[in-house]
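K.L.:
Dropping a prediction and its sequence here:
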Amino acid sequence: MTSPQVFDCIVIGAGAAGLMCAATAGQRGRRVLVLDHANKVGKKILMSGGGRCNFTNLYMEPDNYLSANPHFCKSALSRYTQYDFLELVSRYNLAYHDKGAGELFCDDKAKDILNILLAECETGDVVIQTDTAITAITKQDDQQFVIDTPLGEYRSHSLVVATGGLSIPKMGATGFGYKVARQFGLKVKDTEPALVPFTLSDAWLTVAQELAGVSMDISVSCRQQTFNEALLFTHRGLSGPAILQISNYWYSSDEISIDFLPSQSVAELVEQWKTSGEKATLRTLLGYYLPKRFVMTWLGLISADLGDKLAKQLSHQELEKLTQFFHHWTIKPSGTEGYRTAEVTRGGVDTDGISSKTFEAKTTPNLYFVGEVLDVTGWLGGFNFQWAWSSGWCAGQYV
């Protein structure tokens, strides 16, 4: 029988957090092995940001994260900041740009970020092994972790779980990390797809399908949270950055409220048009502010002939309906598109059982959890990658 290979630290998961942790630990002189069941590393990095990887955000705050314990993320985010990661990428002369709102993207391709992480791992002499399924994990009396795989047995002093969440299963996502957490006595918060499009049903689905491809800047609210970004109608329902953002806060019985014209007041516009004796129809006038297809459909939902009316012909009741439909459209989505298209997973390993300084499990010495597997979910815009860098780096100081 082949004797087991022994390392100081084994990291399960070759994604953003796992590679960051491995590189950090390796450069501290630790002998590190990274195991991943997928056929190649960093798959989620490669497909993120439309292939350009929104790798961090200049305007990073703890308020950009959801967790049952909103304070948990503060320590890591303050010890390894967005500027620390920028210092790393600048050492590799990465060309990047700010797409707006502090969202930093690669000028070229997401693989540039992955290559930096792999180069950092190489500097730390990290061993990376893909196509390795883990069949069992045990902790011996001598405190070593034993990892059983079809390729043999591996042992280590420290074990890091960086397996991510359930999002995008075609990329290899599984609930393995939650299973390990439960095995070692940790609680797992309920998981849900997050940063995910909404689905609609019945008549509203028909409307969405008619408008599929139409996009506009909106304001959307749910549970006292509001985002001002773009909405996109799809053949399944509603998408776009604003919808993905609010989905982090949405639960299945919730309604969302949308203002399609957040920078203007329909009532004030109508009053202006009346005063100036505007001869153009309502459909034409609103078409200056919103996509024409949307205007025609939305006015038609109020009444068939509304779009052909002049401002001065509107009744008080019609004006009230206009205001309601354009500024306070409220709908209960039938659901989301699920983990298939969700960018992240809300919920995960309960942070009450994890040290916010070291990321070590309080129940099990030398067992660590980093990245998306934890109950920490960031907004759209580079926040989840920064959580991977921060949590991975912090754990890498201790493993």
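P.N.:
Arrived safely, thanks for sending.
K.L.:
only C-alpha atoms for contact and neighbour calcs from this point on.
P.N.:
OK.
K.L.:
neighbouring contacts of stretch 104-120?
P.N.:
19-20, 23-24, 42, 45-49, 51-58, 89, 92, 94-99, 382 (C-alpha atoms under 8 Å, 6 or more residues apart in numbering).
K.L.:
Tell me which entries of those residues lie within helices.
P.N.:
Applying DSSP state H to the contacts of stretch 104-120, the entries found in helices are L19, M20, A23, T24, I45, L46, M47, V89.
K.L.:
just the buried members of those?
P.N.:
L19, M20, A23, T24, I45, L46, V89 (16 or more other C-alpha atoms under 10 Å).
K.L.:
contacting residues for the fifth one?
P.N.:
What that stands for is I45. By C-alpha under 8 Å, 6+ apart, the residues touching I45 are G15, A16, C53, A110, K111, I113, L114.
K.L.:
Check it against this one:
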Amino acid sequence: MSKAWDAIVVGGGAAGLFCAGVAGQLGKKVLVLDHAPVLGEKIRISGGGRCNFTNVHSSPANFLSLNPHFVKSALARYPSKEFIKLVTAHGINYHEKHQGQLFCDDSAKQIIEMLFSECAKGKVTIRNPVSVQAIAHEGEHWLLHTSEGAEKTKTVVMATGGLPVPAIGATAYSLDIAKQFGLEVVEPRPALVPLSFTAETFGNLNELAGLSVPVRIASGSKGHRYGACRFNEDLLLTHKGLSGPAVLQASSYWVEGEPIHIDWLGAIERPGGFNCDELFNNEENHLKLTETILASVLPQRLAKAFAEQRNLMGRKWAEVSKKDRQALKELITNWSVKPAGTLGWKKAEVMLGGVDTKELDGQTMMSRKLPGLYFIGECVDVTGHLGGHNFQWAWASGYACAQAL
């Protein structure tokens, strides 16, 4: 066994590599261990291969946690503008997409290379593939038993991420270690994940698959674990159910057995605004077919599906009673439907739940019960909205931890 390390970071993903690089440059002797043959795979596949590495508007309001205040300290000390400075210093060109999301112009691999470069500056030792078989606390030190022997360290940083994308080696190891040492864990479940529907609930999915529609979506409620949400985003109809940014956002708040609510006209952008009442009450439409009127604001296939659902296909607007018009309007502007479930960990982008924040110091990410044991990134009960916020949490929590080290 070599001389004790100042810190061993278990997990060489976004949070782990960033934390190690910062701590190394602050003069700490740091070792990173990871079981994967290739590091940074989740970064590489993110954002369609271009990595949505942060969001210019990232703030505590963009995160879900049982303690919504927990993120404030770390985000304030390392806001998105600081990471943008680092990206710029490494000569990585980027662009802003929808709602403040920043992506690499070229490739997500540039972010991985940048993290390796920062680790190299801090003389960080990286070993992979190496599996950590056991972690024990002995006096003032921690002992890690690995597939390549034992390592002693003053501090351990758990940064193994969450359960999404098992195909690239995702595990619940950080949560297992938390439980081993008596720390509370908020039950994990898939987040930012498509929702599935039964044929009875939504029988014409196959006909509508591939349609993308801007909607306003609502999910959850004030009494639930993470409260309620409302988003204006694009929704994608698929063969299995609903996906797209709107549904991924709503999935983090959705509770099994409860409905989500969709206003199919709520996110329409038109010069001078869009007036739903005008559409349904305009008598100039009286000779037009119902599906034709709906197709003026919705994709034709969707307009037809809604008209069919209310048995109004082929009927002129003048033939539709006020009661039926109102029912159609309610169907389209407040469509309430119960998902059968999510598409699970294989399709989830992040994990909801994790190490309970009440167990950790929000300024340092260290366990309150066990000095020297830290948890950062996705394994903590902090989950960001879609759009670069989860990466920002990786950088901010990693930075807070590195400063404490």
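P.N.:
All right, it came through fine. The structure displayed is predicted, hence computed values, not measured ones.
K.L.:
Would you pull the TM-score for this pair?
P.N.:
The TM-score (TM-score structural alignment, normalised by the length of the first structure) is 0.95; 392 aligned residues with a C-alpha RMSD of 1.3 Å.
K.L.:
Any chance of JSON lines for the buried ones among the ones in helices among the contacts of stretch 104-120 of the first structure, columns distance to W250 of the first structure?
P.N.:
Listed next are those as JSON lines, based on distance: C-alpha to C-alpha, whole Å:
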{"residue": "L19", "distance to W250 of the first structure": "31"}
{"residue": "M20", "distance to W250 of the first structure": "31"}
{"residue": "A23", "distance to W250 of the first structure": "36"}
{"residue": "T24", "distance to W250 of the first structure": "36"}
{"residue": "I45", "distance to W250 of the first structure": "26"}
{"residue": "L46", "distance to W250 of the first structure": "28"}
{"residue": "V89", "distance to W250 of the first structure": "35"}
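K.L.:
out of those, who's nearest N64 of the first structure?
P.N.:
If you rank these by distance to N64 of the first structure using C-alpha to C-alpha, I45 comes first, at 20.2 Å.
K.L.:
follow-up on the earlier one: which two in the ones in helices among the contacts of stretch 104-120 of the first structure are spaced the farthest apart?
P.N.:
Pairwise distances across these peak at 24.0 Å for T24 and M47 (criterion: C-alpha to C-alpha).
K.L.:
before we move on, the earlier item: could you list which of the contacts of I45 of the first structure belong to strands?
P.N.:
Of these, none are assigned to strands by DSSP state E.
K.L.:
Tell me the most packed of those, by neighbour count.
P.N.:
A16 (30 neighbours; other C-alpha atoms under 10 Å).
K.L.:
Translate that one into the numbering of the second structure.
P.N.:
Matched across to the second structure, A16 of the first structure falls on A14, judged by TM-score structural alignment.
K.L.:
And E96 of the second structure? What does it align with in the first structure?
P.N.:
Using TM-score structural alignment, E96 of the second structure sits opposite D98 in the first structure.
K.L.:
What distance do you get for the nearest residue to its match once chain neighbours are set aside to N57 of the first structure?
P.N.:
Nearest residue to D98 of the first structure in three dimensions, chain neighbours excluded: L104, at 4.6 Å (C-alpha to C-alpha, 6 or more residues apart in numbering). Distance check for L104 of the first structure against N57 of the first structure: by C-alpha to C-alpha, to the nearest Å, it reads 6 Å.
K.L.:
So if I had to pick from the two, which one is more boxed in?
P.N.:
Set side by side, L104 of the first structure and N57 show more neighbours around N57, with 25 against 22, by other C-alpha under 10 Å.
K.L.:
I'd like to know how many residues surround the equivalent of T125 of the second structure over in the first structure.
P.N.:
Under the alignment (TM-score structural alignment), T125 of the second structure maps onto V127 of the first structure. Other residues lying near V127 of the first structure total 16 when counted by other C-alpha under 10 Å.
K.L.:
go on, V320 of the second structure?
P.N.:
Neighbours of V320 of the second structure using other C-alpha under 10 Å come to 15.
K.L.:
how much space between the residue mapped onto N281 of the second structure from the first structure and Y288 of the first structure?
P.N.:
Alignment note (TM-score structural alignment): N281 of the second structure maps to E271 of the first structure. Using C-alpha to C-alpha, we find E271 of the first structure at a distance of 16 Å from Y288 of the first structure.
K.L.:
Please identify which of the two sits among more neighbours.
P.N.:
More neighbours surround E271 than the other of E271 of the first structure and Y288, with 14 against 10 (other C-alpha under 10 Å).
K.L.:
G388 of the second structure -> the first structure?
P.N.:
Match for G388 of the second structure (TM-score structural alignment): G382.
K.L.:
which ones are touching the closest residue to that match other than its chain neighbours?
P.N.:
Nearest residue to G382 of the first structure, sequence neighbours excluded (C-alpha to C-alpha, 6+ apart): T56, at 4.0 Å. By C-alpha under 8 Å, 6+ apart, the residues touching T56 of the first structure are Q82, E103, L104, F105, G381, G382, F383, N384, F385, Q386.
K.L.:
Looking at those residues, which are in strands?
P.N.:
E103, L104, F105.
K.L.:
count of neighbours near M171 of the first structure?
P.N.:
For M171 of the first structure, the neighbour count with other C-alpha under 10 Å is 15.
K.L.:
Return the residues in contact with it.
P.N.:
Applying C-alpha under 8 Å, 6+ apart, we find M171 of the first structure in contact with K43, K44.
K.L.:
Please report how far it lies from E343 of the first structure.
P.N.:
To E343 of the first structure, M171 of the first structure is 11 Å away according to C-alpha to C-alpha.
K.L.:
ok, now G287 of the first structure?
P.N.:
G287 of the first structure sits at a distance of 33 Å from E343 of the first structure (criterion: C-alpha to C-alpha).
K.L.:
now do S257 of the first structure
P.N.:
22 Å.
K.L.:
more neighbours, those two?
P.N.:
E343 (22 against 17).
K.L.:
Pull out the buried positions in stretch 29-38 of the first structure.
P.N.:
Neighbour counts over stretch 29-38 of the first structure (16+ other C-alpha under 10 Å) mark R30, R31, V32, L33, V34, L35, D36, H37, A38 as buried.
K.L.:
Where in the second structure does that stretch fall?
P.N.:
Counting by TM-score structural alignment, stretch 29-38 of the first structure falls onto residues 27-36 of the second structure.
K.L.:
now what about that stretch, what contacts it?
P.N.:
Taking C-alpha under 8 Å, 6+ apart as the rule, stretch 27-36 of the second structure contacts 5-12, 16-17, 20, 23-24, 122-132, 169, 405.
K.L.:
what's the helix or strand for F7 of the first structure?
P.N.:
strand 5-12 (DSSP states H and E).
K.L.:
and that strand, what other elements does it pack with?
P.N.:
Judged by 3 or more C-alpha pairs under 8 Å, 6 or more residues apart in numbering; DSSP states H and E, strand 5-12 of the first structure is in contact with helix 16-27, strand 32-35, strand 152-161.
K.L.:
That'll do, ta.
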